[in-house]
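Chemist: Give me the fold of what follows.
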Amino acid sequence: MQSSASTSTSAATNAQPAKKVSMFSQPIAVWAVVFASIIAFMGLGLVDPILPAIAKKLHASSSDVTLLFTSYNAVMAIAMLITGVVSSRLGMKWTLLTGIIVIAVFSALGGMSNSIWSLVWLRGGWGLGNAMFVATALAAIVSMSKTGVGKSIILFEVAVGLGISVGPLLGGELGSVSWRGPFFGVACLMVLAFILILVLMPSRAKLMASLPASAAKKKKASLADPFRALRFRALRTFGIAAMLYNFGFFTLLVYAALVLGHLGLDEHQLGLVFLGWGLMLAFTSVFTAPVLQKRFGTLPSMVVQLLLFAATLFVMAYWTTDKTVIIIMVIVAGAFLGNNNTLITTAVMNAAPVERPTASAAYSFLRFIGGAIAPYLAGKLAEWFNPHMPFVVGGAFVVIAALYLLVNTKHLKHVDDVESAH
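Modeler: Predicted structure coming up:
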């Protein structure tokens, strides 16, 4: 009887569920990359509040100023295809450090620029550095994390959200002194990011030793890997959907800032508006996206968030000259964007049986094509038609993205099964 009882007790003990590990229980190397990512993403938000000031000081049109994002995203899209090759040869640490150096150099040169066209080209160089950093940072966090893919991606989205939130506020403060201030601010922040990664992230040898044998023996990446990855329909579908959705995202980020500038907001006020947007994005990325994914599934949640985001763009299209409505809609849209960013990033990591850095590179190549076209198109649509048209077209692209996901539902259902297995 005692033996039987002992066996039962043992079985009951073994049957107990494993202790849940907090998303914040991470090695110090992960935190180094997270903090550096916050600083890197501050660079994007820093520039947003000064777009109207750049147009005024450099005598540029609205569509000329949008090229600062077009060149940045176009170079990022192309560079994403080589990040895997670079990372597999330099190692994650030195790829991150190289990206940081490139960002610092080109942002500092941008601060010294005296023409819109030189600034456009320098922003392209900034995009090259950002591509090397962003693609590698996500892969580094996922690789070094002890809490699984889903929680690692949420942690990365926290960094994105915090960086985007604080960036506009700092950019508004620096931009109120001079439009050059945010560019020099990014360069200084990148020096801090460089020190964090250099000191806290382990060397390539130590990192490889800490990884499982299967991960440590991976073959070197090739330039063809992202294109091979796009043969998988699920990954290709998410990439195309993100490309379409980015038409709405960058219409909001770039064109809405120009509209609010024309409606009388100065750099400081624009910084506060996009601070609110970024805080909403950060909050939903962490707290509501995982709940939506667990309760309703990734795909249904994404479709609903996209349609809600499209609705905010259509509201802005109707009330384009109403400053209060535009401000409220920009901040509200942050909630839908935060949810969607976490949902789609998690889905991409589980979409195809390829290495996660390769999946990230292939997906990012497609999505940043949309990010390259959208800002310039928005500026031109306003010139060709009227100030309302960019929001209409941006919203329409987001609706098409949602419909495209629905049409391909049967090819995407497996992403939830993969995530629950982690």
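
Chemist: make it CA atoms for all contacts and neighbour counts henceforth
Modeler: Will do.

Chemist: Secondary structure element holding the residue nearest to the spatial centre of the chain?
Modeler: By CA atoms, centre = their mean, the chain has its centre lying nearest to Val160, at 6.1 Å. Assigned by DSSP states H and E, Val160 falls within helix 149-175.

Chemist: The residue nearest to the centre of the chain reaches Ser37, doesn't it?
Modeler: Yes: between Val160 and Ser37 there is a contact at 6.9 Å, judged by CA atoms under 8 Å.

Chemist: which other helices and strands contact the helix or strand hosting Val199?
Modeler: Using DSSP H and E, the element containing Val199 is helix 181-200. Applying 3 or more CA pairs under 8 Å, 6 or more residues apart in numbering; DSSP states H and E, one finds that helix 181-200 contacts helix 28-47, helix 92-111, helix 149-175.

Chemist: outside of it, which residues touch it?
Modeler: The contact list for helix 181-200, computed with CA atoms under 8 Å, 6 or more residues apart in numbering, reads 28-29, 32-33, 35-36, 39-40, 42-43, 46-47, 93, 96-97, 100-101, 103-105, 107-108, 110-111, 170-171, 174-175.

Chemist: what's the answer for stretch 171-178, then?
Modeler: 45-50, 181-182, 185, 266-272.

Chemist: again with stretch 6-24
Modeler: 147, 151-152, 155.

Chemist: Can you lay out these as JSON lines showing neighbour count?
Modeler: JSON lines is the format used below for the contacts of stretch 6-24 (neighbours: other CA atoms under 10 Å):
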{"residue": "Thr147", "neighbour count": "17"}
{"residue": "Lys151", "neighbour count": "20"}
{"residue": "Ser152", "neighbour count": "25"}
{"residue": "Leu155", "neighbour count": "25"}
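
Chemist: between those residues, which is closest to Ser118?
Modeler: For the contacts of stretch 6-24, the minimum distance to Ser118 (CA to CA) is 35.7 Å, reached by Leu155.

Chemist: quick one: the closest one and Thr345, what's the gap?
Modeler: Here Leu155 is placed at a distance of 12 Å from Thr345 (CA to CA, to the nearest Å).

Chemist: Here is a second sequence; please produce its structure as well for comparison:
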Amino acid sequence: MRIILDAEEWGRMRLREMFPPAVWATAFAALIAFMGIGLVDPLLPLIAREMGANKFEVEWLFTSYIAVMALAMLLSGVLSVRFGSRRVMLLGLCLVVVFATLSGFAPNIPFLAAVRAGWGLGNAFFTSTALSIIVGSSLAGMSAAITLYEAALGLGIASGPLLGGFLGSIKWRYPFFGTGLLMFIALVFTFLLVQEPKQKEPPRGTRDLFRAMRHPAVLTNSLIGLVYSFCFFTILAYSPLTLRGLDSIRLGYTYFAWGVLVGISSVFVVNWLRPLLGPVRLLQANLLCLVAVFVAAAWVHGRGLLWVIIVSGFFCGIANAMFTTLAMEVSPFSRSISSGAYNFVRWTGAAVAPILAGWLGDTYGAQVPFWVAAALLALGLLGLVWFGPVLEQGLAENAPQEGHGHAPRAHKPARV
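Modeler: Below you'll find the model as predicted:
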């Protein structure tokens, strides 16, 4: 499967024909969901100051959210196959509305971390099914569907800090209320417009998730994705605490610029580079650049660090798109099982990053988490070079046959 878009195919089909209303409604909800991930970024210094928390304590706002997401990924993919993607997605949206609103009433860090965990549960149910809905309902093929999903991810990550910075400059509680309202609107659109995809996947159990995680190509992509996710959330969740002297609005602009680069590179640059380098080589080159970025973040201070953080968004966007695409393309399992297995493993790395970075920053110095991220990413790069042939084999085995298009794959036995 190719993520690059066929220009002639785009020319023959209008957007309305390629992406029915259900796809656009899901993409809009995904945009709002991803806004919630970066919403807290510009608020971290403000919340820490208001509640008298140190770096380690305030980073629990991310870790509780992501840890619950990771655990819920074990169930969400299975639930979506058994009860339908639409029902699970609506449940997730309802939970996000409730817990995002409760976050705005938080009296202290423990309460806020707890309701952020509930928010993470809802987000897991939603995000694990959103990609499946978009792919299953789209008439434009998996390539275009994943591109639309990545566009929603990029716009959401970019606009989240902007919304958080703007509303947070008035009062730090307002961004949570704003997200709850936007998510409620997304819930209404999803309820009215989204139907269960016509091509349903066969029922699967939790054992299929663990079987998927034992598949060599799926495991390789997931473990390297785990390392990358650790580094991604070192930037997203920890770096705002290192940019001293910036108020919530300027922090919002900083991470908005970062998110714009994430979106541009994940949607456009990947489509240009993938056919030139191939998926595995592109990912290797990109991770090498990210290692250099984290080394630079560990060396520089002040305005220089701000620019390094913004530039990192370009390489993060490429990595996001490639890991997501490989999760689908190297796996012989159904979409829901493939997504659930990959997301469980990679979100585990993401959950550890905020509190570990916060503890390292409090204990050993603000720049140390960037050194740790650079070292881990270098190990991930070595693993990608060593096990690259495993991914190449997975791509070759699961490539669509001539004339069969991008129909969803049924589960077939994996060679372990």
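
Chemist: Mind telling me the TM-score for this superposition?
Modeler: Once superposed, the chains reach a TM-score of 0.91 (TM-score structural alignment, normalised by the length of structure 2), with 392 aligned residues with a CA RMSD of 1.6 Å.

Chemist: Which positions in the helix holding Val199 of structure 1 come out as buried?
Modeler: Within helix 181-200 of structure 1, the residues that qualify as buried are 181-187, 189-194, 196-198, counting by 16 or more other CA atoms under 10 Å.

Chemist: isn't Thr63 of structure 2 right up against Thr348?
Modeler: No: taking contacts as CA under 8 Å, Thr63 of structure 2 lies outside contact range of Thr348: 9.6 Å.

Chemist: so where do the helices sit in the stretch 301-422 of structure 1?
Modeler: Counting by DSSP state H, counting those that start in this stretch, one finds helices in the stretch 301-422 of structure 1 at the ranges 323-349, 356-384, 389-407, 414-421.

Chemist: Redo these as JSON lines? Include distance to Lys220 of structure 1 and mean neighbour count.
Modeler: Shown next, in JSON lines, are the helices of the stretch 301-422 of structure 1 (distance: least, CA to CA, whole Å; neighbours: other CA atoms under 10 Å):
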{"stretch": "helix 323-349", "distance to Lys220 of structure 1": "19", "mean neighbour count": "23"}
{"stretch": "helix 356-384", "distance to Lys220 of structure 1": "11", "mean neighbour count": "25"}
{"stretch": "helix 389-407", "distance to Lys220 of structure 1": "33", "mean neighbour count": "22"}
{"stretch": "helix 414-421", "distance to Lys220 of structure 1": "25", "mean neighbour count": "14"}
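
Chemist: State the number of residues packed around the counterpart of Tyr238 of structure 2 in structure 1.
Modeler: In structure 1, the residue paired with Tyr238 of structure 2 according to TM-score structural alignment is Tyr255. With neighbours defined by other CA atoms under 10 Å, the count for Tyr255 of structure 1 comes to 28.

Chemist: For Tyr255 of structure 1, which residues are in contact?
Modeler: Tyr255 of structure 1 neighbours (CA under 8 Å, 6+ apart): 66, 375, 378-379, 390.

Chemist: so which of those residues persist in structure 2?
Modeler: For the contacts of Tyr255 of structure 1, the aligned pairs still in contact in structure 2 (both residues aligned by TM-score structural alignment, their matches' CA atoms under 8 Å) are 66, 375, 378-379.

Chemist: Can you redo the residues you listed as JSON lines, where the extra columns are distance to Thr324 of structure 1?
Modeler: JSON lines is the format used below for the kept ones among the contacts of Tyr255 of structure 1 (distance: CA to CA, whole Å):
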{"residue": "Thr66", "distance to Thr324 of structure 1": "23"}
{"residue": "Pro375", "distance to Thr324 of structure 1": "23"}
{"residue": "Ala378", "distance to Thr324 of structure 1": "21"}
{"residue": "Gly379", "distance to Thr324 of structure 1": "21"}
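
Chemist: Grab the two from those residues that are most spread out in space.
Modeler: Thr66 and Ala378 (8.2 Å).

Chemist: any idea how far the aligned residue in structure 1 for Met142 of structure 2 lies from Ala139 of structure 1?
Modeler: Mapped onto structure 1 by TM-score structural alignment, Met142 of structure 2 lines up with Val149. Distance of Val149 of structure 1 to Ala139 of structure 1, given as CA to CA: 10 Å.

Chemist: who's more crowded, those two?
Modeler: Neighbour count, other CA under 10 Å: between Val149 of structure 1 and Ala139, Ala139 has more, with 25 against 20.

Chemist: My guess is Ala229 of structure 1 contacts Tyr363. True?
Modeler: No: Ala229 of structure 1 lies out of contact with Tyr363 (CA under 8 Å); the separation is 9.0 Å.

Chemist: shared neighbours, these two?
Modeler: The contact sets of Ala229 of structure 1 and Tyr363 overlap at Leu235 (CA under 8 Å, 6+ apart).

Chemist: Between the kept ones among the contacts of Tyr255 of structure 1, which sits nearest Ala351 of structure 1?
Modeler: Of the kept ones among the contacts of Tyr255 of structure 1, the one sitting nearest to Ala351 of structure 1 (CA to CA) turns out to be Pro375, at 28.4 Å.

Chemist: Against Ser118 of structure 1, how distant is that closest one?
Modeler: Taken as CA to CA, the span from Pro375 of structure 1 to Ser118 of structure 1 is 18 Å.
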